[in-house]
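A.B. asks: Pasted the sequence and its predicted model underneath.
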Amino acid sequence: MSASPAQQLLELTFGYSAFRGQQEAIVNHVASGGDALVLMPTGGGKSLCYQLPALLRSGVGIVVSPLIALMQDQVDALRQLGVNAAFLNSSLDAETARATFLALMRGEIQLLYVAPERLLTQSFLSTLHDIEQRIGIALFAIDEAHCVSQWGHDFRPEYRQLTVLHEVFPSVPRIALTATADMPTRNEIVERLGLQEARQFVSSFDRPNIRYRVALKDNARKQLQAFLEAEHSNDAGIVYCLSRRKVEETAAWMQQQGWDALAYHAGLDASIRQANQQRFLREEGVIMVATVAFGMGIDKPNVRFVAHLDLPKSMEGYYQETGRAGRDGLPADAWMVYGLGDVVSMRQMLEGSDTPEERKRLEQQKLNALLGYCESTACRHQTILRYFSEEHPGDCQQCDNCLHPVETWDGTEAARMALSCVYRSGQRFGAGHLIDILLGKATAQVTRFQHNTLSTFGIGQSLNQAQWSSVFRQLVAAGFLEADMEAYGGLRLTALARPLLKGETNIWLRRDPQTSKLSKAERASRHKEAFAGANDDPLWQALKAKRMELAREQEVPPYVIFHDSTLLEILNQRPGSLTEMSRISGVGAAKLERYGDAFLEVLEEFAR
């Protein structure tokens, strides 16, 4: 049975022998003229879902993308495959923009990436009319479609105007794609983009190659240092912080410790941001310390870890940020530390914001879901998927809770002591002060407020400081306590606390583990699973050096030449000819012609 045109193009141009998941169904649906909404996790192969049908159909494919960096990356990668792709955005000088425009009008461009702001101008829409008449428009692809939703975390108002595409070009198929969208966001994408008749393709949101770990803050920098030294000494990664100041301080500290770390946040000069982003994309082993301003559209496949030194704002944010690790399918880590201070800070920020009450309530629910995830004793993969209305078949053995099951204990009595202490001290003090009361510490502040005379003074000496901190953190996470904005983050009771205080209900708490480190055996197994000892193989280093040399010559990121997964296959298969090289996944016809001999020379040198 002969291969379909889509299959032939997949093999010849992209170098892959088979489609993944729902890719083939999506490609065939859009190539035949159908509209589609595609929800697929980061690293799941979304780009192929519009690139292939655009190449299969006549005319130019128009891709709406919100970020300059993403456009540049995608165009670089497509040109390496022999596809005539281009972009139009504010980064181009007038001469280059004019040359691109003329090539577009001559029908020489197969895929054009454009920002929504430019696409929506009257002059560009007129240009699209001319193109449709002269050479045809293959499709409209709307990437990062969650930007359309006011409830999403990357809201872009101009995305809502993209309904004009269907109104003005009703016969051109549209495909909207996103890597993360809960049900309300998904519904809004459908409504705002007029995709009610579009076929929906929802892939599993599971990222089985990511190992999730959550630990309590106890000197976060020291914890980060230990994590990186033990598991990611030479790897590229991202460290997320909540504030710009913390980003800069953390990056400076990491540089002092010898890490190749860079800072990125919206307050930095645009030229510095651009230079740092370019270094992260084009060099090996660079760590980006950033706020959430960094990440969307970053296509670097070999990010081996994402670390959070502060709580993200929601499960969607956490999922998307951690999803930037391991896009190549190889093992990666999502590591996070948090504490009670994070919970209080996030809730203060939310309460103090100018957002409407309806939005505040929704954001509070999202934060509560994230806190529930942090405190959960269940499989992390299961908890994440359940949030996205998907079931996970069983324990993943790819998270801290599965690898090291957490003990629970009956915390009812301790919780009542804590809640009673909050009530009797006036519901306006923070956890540190309350713990001093429970432990019977007559500090200056405890004495000043005469809290050493309270009935709760000294009643909690059966637990230590760390255990009480855990009790308060879990009571806040579970909604029994909340931060009082007017009392500068002091804790107060919620309605949920009453039945617990009255003895009408019980509560079980997680017993905090002493450490979140992997054992030496687990680290060795993980390393072996990922690279089968490749890092110690001189040939692996030589292949990477050749890739870097070629990338620098062309001023593109190394992964645009070959992904790590392709290099690993070359290392393990050791092809001896161009024919054998062509069978390596990710080596299409254009790349074989361009790079085949160069990598064969490296292999021959080591075979002598």
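C.D. replies: That came in fine, so what should we check first? Residues are numbered from 1 along each chain as shown.
A.B. asks: use CA for all of it now, contacts and neighbours both
C.D. replies: Will do.
A.B. asks: how many other residues sit next to the closest residue in space to L340 that isn't next to it in sequence?
C.D. replies: Residue nearest to L340 in three dimensions, not counting chain neighbours: R473, with 5.0 Å by C-alpha to C-alpha, 6 or more residues apart in numbering. The tally of other residues near R473 (other C-alpha atoms under 10 Å) stands at 22.
A.B. asks: residues contacting R473?
C.D. replies: Neighbour list for R473: 339-340, 343 [criterion: C-alpha atoms under 8 Å, 6 or more residues apart in numbering].
A.B. asks: Of the residues you listed, which is the nearest to V30?
C.D. replies: Relative to V30, the closest of these is V343; by C-alpha to C-alpha it sits at 44.4 Å.
A.B. asks: Burial check on that closest one, number of neighbours?
C.D. replies: Around V343 there are 21 residues (other C-alpha under 10 Å).
A.B. asks: May I see the buried residues of the helix or strand containing it?
C.D. replies: Taking DSSP states H and E as the definition, one finds V343 inside helix 340-352. Judged by neighbour count using 16 or more other C-alpha atoms under 10 Å, the buried positions of helix 340-352 are 340-344, 346-348, 350-351.
A.B. asks: ok, the residues you listed vs A36, which is closest?
C.D. replies: Closest to A36, out of all of those and judged by C-alpha to C-alpha, is L350, at 35.2 Å.
A.B. asks: three-state assignment of the residue lying closest to that closest one once chain neighbours are set aside?
C.D. replies: Spatial nearest neighbour of L350, chain neighbours left out: K360 (6.6 Å); criterion: C-alpha to C-alpha, 6+ apart. Secondary structure state of K360, per DSSP: H, G, I helix; E, B strand; the rest coil, is helix.
A.B. asks: In this structure K360 contacts G352, no?
C.D. replies: No. Between K360 and G352 there is no contact under C-alpha atoms under 8 Å: 9.8 Å.
A.B. asks: shouldn't A332 be in contact with G326?
C.D. replies: Yes. Using C-alpha under 8 Å, A332 makes contact with G326 at a distance of 5.1 Å.
A.B. asks: Comparison target, given below:
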Amino acid sequence: MKMNLYDALKKFFGFNQFKGLQEDVVKSILNDQNTFVIMPTGGGKSLCYQLPALMKEGTAIVVSPLIALMKNQVDAIRGISETHGIAHVLNSSLNKSEVNQVKQDIINGVTKLLYVAPESLIKEEYVDFLKSQKISFVAIDEAHCISEWGHDFRPEYRNLRAIIKQIDNVPVIGLTATATEKVQEDILKTLGMTDANIYKASFNRANLFYEVRPKTKDIEKDIIRFVKQKEGQSGIVYCLSRKKVEEIAQVLQVNGINALPYHAGFDAKTRAKHQDMFLMEDCDVVVATIAFGMGIDKPDVRFVIHHDIPKSLESYYQETGRAGRDGGEGHCLTFYSYKDIEKLEKFMANKPVAEQEVGHALLQEVVGYAETSMNRRKYLLHYFGEEFDEVNGEGADMDDNMRNPKKKHEAQEQVGTVLKVVKNTNEMYKAKEVVNTITGKENALLKSHKTTEQPFFGIGKEKDGNYWMALIRQMLVADLIKKEIEQYGVVKLTKAGKAYLENPSSFMMTEDHVYHNTDDGSIITNTKSSTVGLDDKLISMLKDLRKQVGKKLGVPPFAVFQDPSINDMALKYPITLEELSTVHGVGEGKAKKYGKDFIELIGQYVTDNDITRPDDLVVKSTGVNSGLKLYIIQNTDRKLPLEDIAKSKGLEMNELIKEMEAIVFSGTKLNIDYAIEDLLDEDQQEEIHEYFMEAETDKIQDALDEFDGDFDDEELRLMRIKFTSDVAN
């Protein structure tokens, strides 16, 4: 048989040898055994069923959820054979005569592979026809669609077993590129093939570099800067919404990057065109929803950026797995903010309860991955049920946490605490309830089991819930506890965990990344690697200069440049007026008016301290906002009531004020005296003007405190706009 196998491999595919587990899988199928294959994308999954189908008598049925993918595969098989009918697609896109042609080829024994969508296989006429034909086996591709725990659940997949039984008692081959133990068990049960030979390839993509950065309001700049450093290389940027896809694609184009958008809202022709341009390298970057990349086999994608965090680690693994298929390095960069998780949770709110539970459990794994400071590859592989040696494993240093390791501390006692609490609560709680028990947070569930009355309730309240959650994640990976598969998420002790209770030893815990939002919506993280350190020495020099300039011109320092602008200068080191005008909150007007002294100081500082400046770029906006700015300037000049300006642009009043603040803070004059005169008399205006002249800062909260209810937020903000426009610009 071996000779035949290799001859067939050479004859049909032109290969001299198999890759990885392929040979074992093919033999299992040739021996008519149920077979289950878990093999990461790019591992050569399709050959596993194509080769035996070409060698066996009869027609193999391949069930696949994606029409585009079927078409690609059918074209590929037809390309290696003289007979056009060797492979066919049977789905809703065929007309009557095409369907008859397919049937004729099957009857005549010409067709070796018949690709069907699960929806088509349910049709009675097809089932009746296939019953009477010689079927060699049924292959179910993307088998994770069967499991509601899979990231791509399709209810019509659940009936496949019954239909296969109707057609013929033939062996079944399930294939998937991502499956946790929970999903594997689900697939085997649902397909009634618990006796299957299971082949599982390693999920380690050693050539991929994993990095998570905090998502701040400067994300567009961050993406442009990253892509510019990879000039001429192919990459994908994934976004959750179609709107965001189009925005980011536009921003990239405006900034000289050859990018195209892709999502399901485009017509088929546009989608195909954009996909082909990417494959043919007429475009470098595709900005896409996850609808993109299914069946895209571009080997040299060098980076995958997640603008939004995915719903599950399976999705994340699949999407990042589109990078570096040729074995060269791929950079997987993900932007993370807990706000995005909350957004995804909102989307789930109107789903059935069972689905919500699954969704929440999957999301928590994503949070764990993003916030962990341990080896990301180890964390990811553990999720797929694979051990990884973070010292000698292949690709062990290929992630941000390993390049910038975080502090570790001894947590032997705390590990003991977690294990005892899990044991003493009879191993019936999920991680969240274990943490609530340790920190002493009461809720209905804990009360109903009388856990709140136990002596260990609140035993670890000196540390917060995040600390204990981080520790639990690290204990899961260290195999001291495990999540139950049947009642998914319930934490149980492992053998090693029970042994640890008897005989504790050192456990070095790495501190998690802490992402917490600041007032202005940006994110501070306590990790060195993810935010470039601000240059404190330069900041204090710039603040001194700001004071001098303010004194000379008789205006408060903040009227010259606000703090966020000073901080941004210490990050970007601008040394020309053009560069200065790209700094946060500084427009051309401000740069021209005050900039000269500042860029001279920075230029001197850069030379004296031998600083390598970031090749920071002028991020051009797509012009959406500049249109709005122009509209506001023109209509305040025409003295149009502010309410009318806001209404005509669909803005709330506070949103309009925000836009006006952005205009005057970056140095452009704006005359809103007419609007203020309706609100405040002359004395009141003077009182507020004097306050701003004397004040240390222009923070509205400070002004509210100072006036103690005499003026409201809106009045003070409008006066600050007038003040900045009159005094600073």
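C.D. replies: It's in. The shown structure was predicted, so the numbers you read here are calculated from the model rather than taken from an experiment.
A.B. asks: sorry, back to before: mind checking what the residue nearest to L350 of the first structure lines up with in the second structure?
C.D. replies: Using TM-score structural alignment, the partner of K360 of the first structure in the second structure is Q356.
A.B. asks: how many neighbours does its match have?
C.D. replies: 16.
A.B. asks: Which other helices and strands does the top helix by length along the second structure contact?
C.D. replies: Under DSSP state H, the helix in the second structure containing the largest number of residues is helix 588-608. When contacts are defined as 3 or more C-alpha pairs under 8 Å, 6 or more residues apart in numbering; DSSP states H and E, helix 588-608 of the second structure packs onto helix 536-553, helix 577-580.
A.B. asks: okay, those in CSV with distance to E433 of the second structure and mean neighbour count next?
C.D. replies: Formatted as CSV, these follow (distance: least, C-alpha to C-alpha, whole Å; neighbours: other C-alpha atoms under 10 Å):
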stretch, distance to E433 of the second structure, mean neighbour count
helix 536-553, 43, 16
helix 577-580, 51, 20
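A.B. asks: Out of these, flag the one nearest H382 of the second structure.
C.D. replies: helix 536-553 (40.5 Å).
A.B. asks: what range in the first structure does the closest one sit on?
C.D. replies: Going by TM-score structural alignment: helix 536-553 of the second structure matches no residues.
A.B. asks: now the angle between helix 588-608 and that helix, please.
C.D. replies: 130 degrees (axes from the mean of the first three to the mean of the last three C-alpha atoms, to 10 degrees).
A.B. asks: roughly how far is helix 536-553 of the second structure from the heart of the chain?
C.D. replies: Here helix 536-553 of the second structure is found 40 Å from its chain centre; the criterion is C-alpha atoms, centre = their mean, to the nearest Å.
A.B. asks: ditto for stretch 33-42 of the second structure
C.D. replies: Using C-alpha atoms, centre = their mean, the offset of stretch 33-42 of the second structure from its chain centre is 26 Å.
A.B. asks: Same question for stretch 280-297 of the second structure.
C.D. replies: Counting by C-alpha atoms, centre = their mean, stretch 280-297 of the second structure comes out at 16 Å from the chain centroid.
A.B. asks: Span of that stretch from start to end?
C.D. replies: 12 Å (C-alpha to C-alpha, to the nearest Å).
A.B. asks: Pull out the buried positions in that stretch.
C.D. replies: 283-290, 292-293, 295.
A.B. asks: and of those residues, the nearest to I80 of the second structure?
C.D. replies: G295 (18.8 Å).
A.B. asks: what helix or strand does the aligned residue in the first structure for that closest one sit in?
C.D. replies: When the first structure is aligned by TM-score structural alignment, G295 of the second structure is paired with G297. Applying DSSP H and E as the criterion places G297 of the first structure outside every helix and strand.
A.B. asks: who's in contact with G297 of the first structure?
C.D. replies: With C-alpha under 8 Å, 6+ apart, G297 of the first structure has these contacts: 67, 69-70.
A.B. asks: Quick one: end-to-end distance for stretch 61-77 of the first structure.
C.D. replies: Termini of stretch 61-77 of the first structure sit 16 Å apart (C-alpha to C-alpha).
A.B. asks: which residue numbers in the first structure go with the longest helix of the second structure?
C.D. replies: By TM-score structural alignment, helix 588-608 of the second structure lines up with nothing in the first structure.
A.B. asks: any idea which residue sits dead centre in the first structure?
C.D. replies: E321 (2.5 Å; C-alpha atoms, centre = their mean).
A.B. asks: Surely that residue and V306 touch.
C.D. replies: Yes. Counting by C-alpha under 8 Å, E321 of the first structure does reach V306; the two are 7.4 Å apart.
A.B. asks: possible to save the contacts of R473 of the first structure as CSV with distance to K222 of the first structure?
C.D. replies: Listed next are the contacts of R473 of the first structure as CSV, based on distance: C-alpha to C-alpha, whole Å:
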residue, distance to K222 of the first structure
G339, 15
L340, 18
V343, 21
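A.B. asks: Can you give me the neighbour number for L112 of the first structure?
C.D. replies: L112 of the first structure has 20 nearby residues by other C-alpha under 10 Å.
A.B. asks: Secondary structure element holding it?
C.D. replies: Counting by DSSP H and E, L112 of the first structure is part of strand 111-114.
A.B. asks: shared neighbours, A332 and G326 of the first structure?
C.D. replies: Common neighbours of A332 of the first structure and G326 (C-alpha under 8 Å, 6+ apart) are 209-210, 303-305.
A.B. asks: how much space between P299 of the second structure and G330 of the second structure?
C.D. replies: 10 Å.
A.B. asks: more neighbours, the two?
C.D. replies: G330 (25 against 16).
A.B. asks: what residue of the first structure matches up with that one?
C.D. replies: G330 of the second structure maps onto A332 in the first structure, by TM-score structural alignment.
A.B. asks: go on, K243 of the second structure?
C.D. replies: Looks like K243 of the second structure aligns to R245 there (TM-score structural alignment).
A.B. asks: right, and the secondary structure at its match would be what?
C.D. replies: Applying three-state DSSP: R245 of the first structure is helix.
A.B. asks: Can you get me a residue count around it?
C.D. replies: R245 of the first structure: 12 neighbours (other C-alpha under 10 Å).
A.B. asks: residues contacting it?
C.D. replies: Contacts of R245 of the first structure by C-alpha under 8 Å, 6+ apart: none found.
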